[in-house]
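A.B. asks: predicted structure and sequence below. I'll ask about it afterward.
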Amino acid sequence: MVTLHRDALDFLHRVMNKITVMDKLTPPSKSTQKLILVTFMLISFVCIFYVYYNPNTTFFKYPTVGIHANSSCSETCLHVLKMQNYECIMKNASDNPLTTPAPNPAKEDQDIIVLIWMAPFGVRFDLKDCGSEYNIHGCQLTYDRSMIQQAHGVMFHHRDMSADFPQPPRPAFQKWIWWNMESPSHCNQNDFLNDRFNVTSSYNRNSDIPVPYGRLVDATDEQKNFTIPKKDKLVCWIVSNFQEHHKRTHFYYEFAKHINVETYGGHFNNRINSEDYGNVVSSCKFYLSFENSIHRDYFTEKLFNPLALGTVPVVIGPPRYNYEEFIPRDAFIHVDDFPSPKELADHLISLDQNEEQYKQFFNWRKLYVSKSTSFGLEHSCKICDYLKRNKHYIAVTDLKGWFWG
């Protein structure tokens, strides 16, 4: 409600009294009445207009007062917004919630710093540009531990994990990433895993940042002109981790009774170097892509390397349907499709004698090629991309239950 000054009210009162007196003395003409009415309306309009046009003028006895929010925490809220893009809520005197403005876009465009706290297996990988490698921009990858207070994300490789963690306090905006490419069967369940990390990155598609060992990607026109490499071996296997309790070990013992297998690796005292690896695998019609443990989504370079080198993988691993979520069903042979190792051996011998049927395993090469993951670099760049797109709070409260459960 706007309250007029007493002087303005007195002025209007005197005008009305004069009108009353004049009315008693002499009846005004119609033109006079119209003039008086117009004059009164004009004076009223001027007063009201002046009130709203300049409400703080001293002409009024009781000036209007604007309502201001309590800004005691505004600086703190804006600081958090700039650092984390969190939503900061403050209340005014009347307890009405207000939301602070969005952070400065220039702050959001700053590089995301990803600190690799532990080099995988003690070997540092090259920190190449994420933009040129994966079309992921605005990333700064580093091994420099002195940047611990500035890093938006810190990567911890599970197999190299120890008590050597950054000292508190941990910046509120910083996320810790649990990074692991081994299967649950070959990872220790450390007691300090729970309630320590914010994000997971592994081969498992249920990870926050899934990175498989490889994938099929579109082939270029040149790659579509694929020719099956020359073959002089039927079945090959390269293995060093040969454990008696592995499913693949039991299968191999029976399988090798019915077919010749060219064996390489530490266990067979026939090691080959990286230069010879490609030549050996590509010279085999079939390669035993036997995983050391059976877990969902766990198929490694043992699968993707033979695919890339023009060899048909014979797999032991998760069920066939899981493989078919990643590669075509006619690109591989699953041991579970056969009642026994002997029947698998008979099938491979039959395929060796039927060239046209064997060629059908490479139909997918008309469209795709197999690409392996760049271990470490691809994880780091994809973690950077994730941190750019996900600035909300997140925590992994039961890592042991999720990965080993």
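C.D. replies: That came through, no problem.

A.B. asks: alpha carbons only for contacts and neighbour counts from here, please
C.D. replies: Will do.

A.B. asks: doesn't residue 175 make contact with residue 84?
C.D. replies: No. Proximity of residue 84 to residue 175 does not meet the contact threshold set by CA atoms under 8 Å, at 10.7 Å.

A.B. asks: all strands for this structure, in order.
C.D. replies: Using DSSP state E, the strands of the chain run over 89-91, 97-99, 112-116, 139-142, 153-157, 175-180, 199-202, 214-218, 233-238, 262-264, 284-290, 312-316, 333-334, 368-372.

A.B. asks: another structure for you, compare them:
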Amino acid sequence: MFLFNGVSLRNSLLLLVALVLLCDLFVRYFERNSDPEGSATVAPPWSQAQTAEREFSGHVIQTGNAKGRDNNTWLNDEMLAANGKRRIKTILYWNSLFGKPDFGLGFGRSVFEKAHCSFSACTTTNDRAKFDKADMVMFHGFQIRAADMPARTRHDQIWVYYNRENPLRSKESVRGMNDKFNFTVTYLDSPDTDVRYSVVRVPKSNPYKLPDVATIGAKSRMVVWIVSDCSVHSTRVEYVQELSRHVQVDVYGACGNLSCPRHPRSASSKCYKKIEETYFFYLALENGFCKDYITEKPVIATRLNIVPIVLGYVNYSQILPPNSFIDVRDFKSPRHLAEYISYLGKNIKEYMNYLQWKAHFPYILRIKGDKNLLICRLCEVLHNRDFKYKSRFDLEDYWNSGKVCLVGDKERESVHLTKLRVR
């Protein structure tokens, strides 16, 4: 009866048309709003994230994560996966980092997941059979050998020059290496450094504990030096030799007759705890007098109740807590330094002035460019279609020790050793 009712038929047709139009509108709306390259702006993943790569927020504006065609939409890992655009990127470790085949970063997919990277669609390997398919190849610059270098087979493959040492220790390895690398991970403060290792101040959640006078007064030895490289041509070795003529210096490691169970890398190690209880001063001497070159040595000292004596081509006042260290360059000679620290060792209240910063300094020092931050950054770069990596790069000029390091008489003059000759 319904089909033969004219009015009912007309109403039914109108209702059917309305339903078709409504469905069409719904489909259009869904397609527009589910397209990551639509008009809606999504906040970049580093804007709120508390992960390691947030430290690179200042760089992301320049290099970005992967962007959509409208240059406004930020794509994170999940959005890429949902739209079928994510491909697992492979990072190949070509050589090793001082015996570590994984560069100390780890193997496989889990490396990126454990680091909570915004971009985790990456994996790492040291299987050279995967060289042709690798998206990125990492080389430890300190251990590069020309005979071991592969021939590039892909123009879009990113080659990473990774070196945390200074140019003086690896200057020979860069000869003939121009136009091979297009990404750098070093300590150099240069526009050509893509990921830089440096010391940064991070807000500290809990305050430092200022030691009492009795604890400091219980120290029984003056100066300690932990060192594994004792090259006779090193200025720092010459300086310590001269210093030890005027004050007691105990040497741990390959260059001395004292040792720890293992070479300490953490302020929490038993060896450092023993050193903290025993010694007034800790020698934090860099193995090269190169601009901006600083290692973990003075950083570790700030986590102990000990005063570091620093030597390096660095403005330590911009890095370390105020009045927390003694700079070798401030003294006319090793003898003058020895006289000053001997005075402090006998006058505990004066010595304590170098630890007072712990009562009000709200930061902890860390090495920027650590494991998690680096691994996340590398994966981000591989998924970033807008990242402009170097196409022709003069590595020999970038890693030129003559430009950033002092050697010979210039180095000796800077630490007031010009009139001294250790025989």
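C.D. replies: Alright, I've got the coordinates. Please read all numbers here as calculations on a predicted model, not as lab measurements.

A.B. asks: thinking again about what came up before, residue 84 and residue 175 of the first structure: which has the busier surroundings?
C.D. replies: residue 175 (23 against 20; other CA atoms under 10 Å).

A.B. asks: not counting its neighbours along the chain, what's nearest the aligned residue in the second structure for the more buried one?
C.D. replies: Superposed on the second structure with TM-score structural alignment, residue 175 of the first structure falls opposite residue 158. Among residues not flanking residue 158 of the second structure along the chain, residue 136 sits closest, at 4.6 Å (CA to CA, 6 or more residues apart in numbering).

A.B. asks: so how far is residue 210 of the first structure from the equivalent of that neighbour over in the first structure?
C.D. replies: Using TM-score structural alignment, the partner of residue 136 of the second structure in the first structure is residue 153. With distances taken as CA to CA, to the nearest Å, residue 153 of the first structure is found 16 Å from residue 210 of the first structure.

A.B. asks: out of the strands of the first structure, which is the most enclosed?
C.D. replies: Most buried of the strands of the first structure, by mean neighbour count (mean count of other CA atoms under 10 Å): strand 284-290, with a mean of 26.

A.B. asks: that one to strand 312-316, inter-axis angle?
C.D. replies: 20 degrees (axes from the mean of the first three to the mean of the last three CA atoms, to 10 degrees).

A.B. asks: and strand 284-290 of the first structure, what does it pack against?
C.D. replies: strand 233-238, helix 301-309, strand 312-316 (3 or more CA pairs under 8 Å, 6 or more residues apart in numbering; DSSP states H and E).

A.B. asks: one more pass at 10 Å, please.
C.D. replies: For strand 284-290 of the first structure, the elements it packs on are strand 233-238, helix 247-255, strand 262-264, helix 301-309, strand 312-316, strand 333-334, helix 341-352, judged by 3 or more CA pairs under 10 Å, 6 or more residues apart in numbering; DSSP states H and E.

A.B. asks: can you check which of the ones you listed gets nearest to residue 138 of the first structure?
C.D. replies: helix 301-309 (29.6 Å; CA to CA).

A.B. asks: how far off centre is the closest one?
C.D. replies: Relative to its chain's centre, helix 301-309 of the first structure lies at 26 Å (CA atoms, centre = their mean, to the nearest Å).

A.B. asks: residue contacts, residue 221 of the first structure?
C.D. replies: For residue 221 of the first structure, the contacting residues are 366-367, by CA atoms under 10 Å, 6 or more residues apart in numbering.

A.B. asks: how about the helices in the stretch 301-423 of the second structure?
C.D. replies: Here the stretch 301-423 of the second structure has its helices, by DSSP state H, counting those that start in this stretch, at 334-346, 348-352, 371-382, 395-398, 401-404, 408-414.

A.B. asks: counting contacts, what elements does the third one pack onto?
C.D. replies: For helix 371-382 of the second structure, the contact count by 3+ CA pairs under 10 Å, 6+ apart identifies helix 57-63, strand 89-93, helix 110-114, strand 122-125, strand 136-140, strand 158-162, strand 195-196 as packing neighbours.

A.B. asks: distance from the shortest one to the first structure after superposition?
C.D. replies: Spelled out, that is strand 195-196 of the second structure. Once fitted to the first structure, strand 195-196 of the second structure is off its aligned match by 0.6 Å on average (mean CA distance after the TM-score superposition for the first structure).

A.B. asks: chain center to that strand, what's the gap?
C.D. replies: In terms of CA atoms, centre = their mean, the centre of strand 195-196 of the second structure is found 6 Å from the chain centre.

A.B. asks: aligned to residue 286 of the first structure, what sits in the second structure?
C.D. replies: Structural alignment places residue 286 of the first structure opposite residue 281 in the second structure (criterion: TM-score structural alignment).

A.B. asks: any idea which helix is longest in the second structure?
C.D. replies: helix 6-34 (DSSP state H).

A.B. asks: which part of the first structure matches it?
C.D. replies: Per TM-score structural alignment, helix 6-34 of the second structure has no counterpart in the first structure.

A.B. asks: about what we covered before: overlap of the contact sets of residue 84 and residue 175 of the first structure?
C.D. replies: Counting by CA under 10 Å, 6+ apart, the contacts common to residue 84 of the first structure and residue 175 are 152, 391, 393.

A.B. asks: could you report the neighbour count for the first one?
C.D. replies: Using other CA under 10 Å, residue 152 of the first structure is surrounded by 25 other residues.

A.B. asks: separation between the nearest residue to it once chain neighbours are set aside and residue 392 of the first structure?
C.D. replies: Nearest residue to residue 152 of the first structure in three dimensions, chain neighbours excluded: residue 174, at 4.7 Å (CA to CA, 6+ apart). Here the distance between residue 174 of the first structure and residue 392 of the first structure works out to 11 Å (CA to CA).

A.B. asks: again with residue 218 of the first structure
C.D. replies: From residue 218 of the first structure to residue 392 of the first structure the distance is 34 Å (CA to CA).

A.B. asks: how about the helices and strands packed on helix 371-382 of the second structure, which one is nearest residue 253 of the second structure?
C.D. replies: Shortest distance between residue 253 of the second structure and those, using CA to CA, is found for strand 136-140: 24.7 Å.

A.B. asks: tilt between that closest one and strand 158-162?
C.D. replies: For strand 136-140 of the second structure against strand 158-162, the angle by the same axes, to 10 degrees is 20 degrees.

A.B. asks: how far apart are strand 136-140 of the second structure and its match in the first structure?
C.D. replies: Mean for strand 136-140 of the second structure is 1.2 Å (mean CA distance after the TM-score superposition for the first structure).
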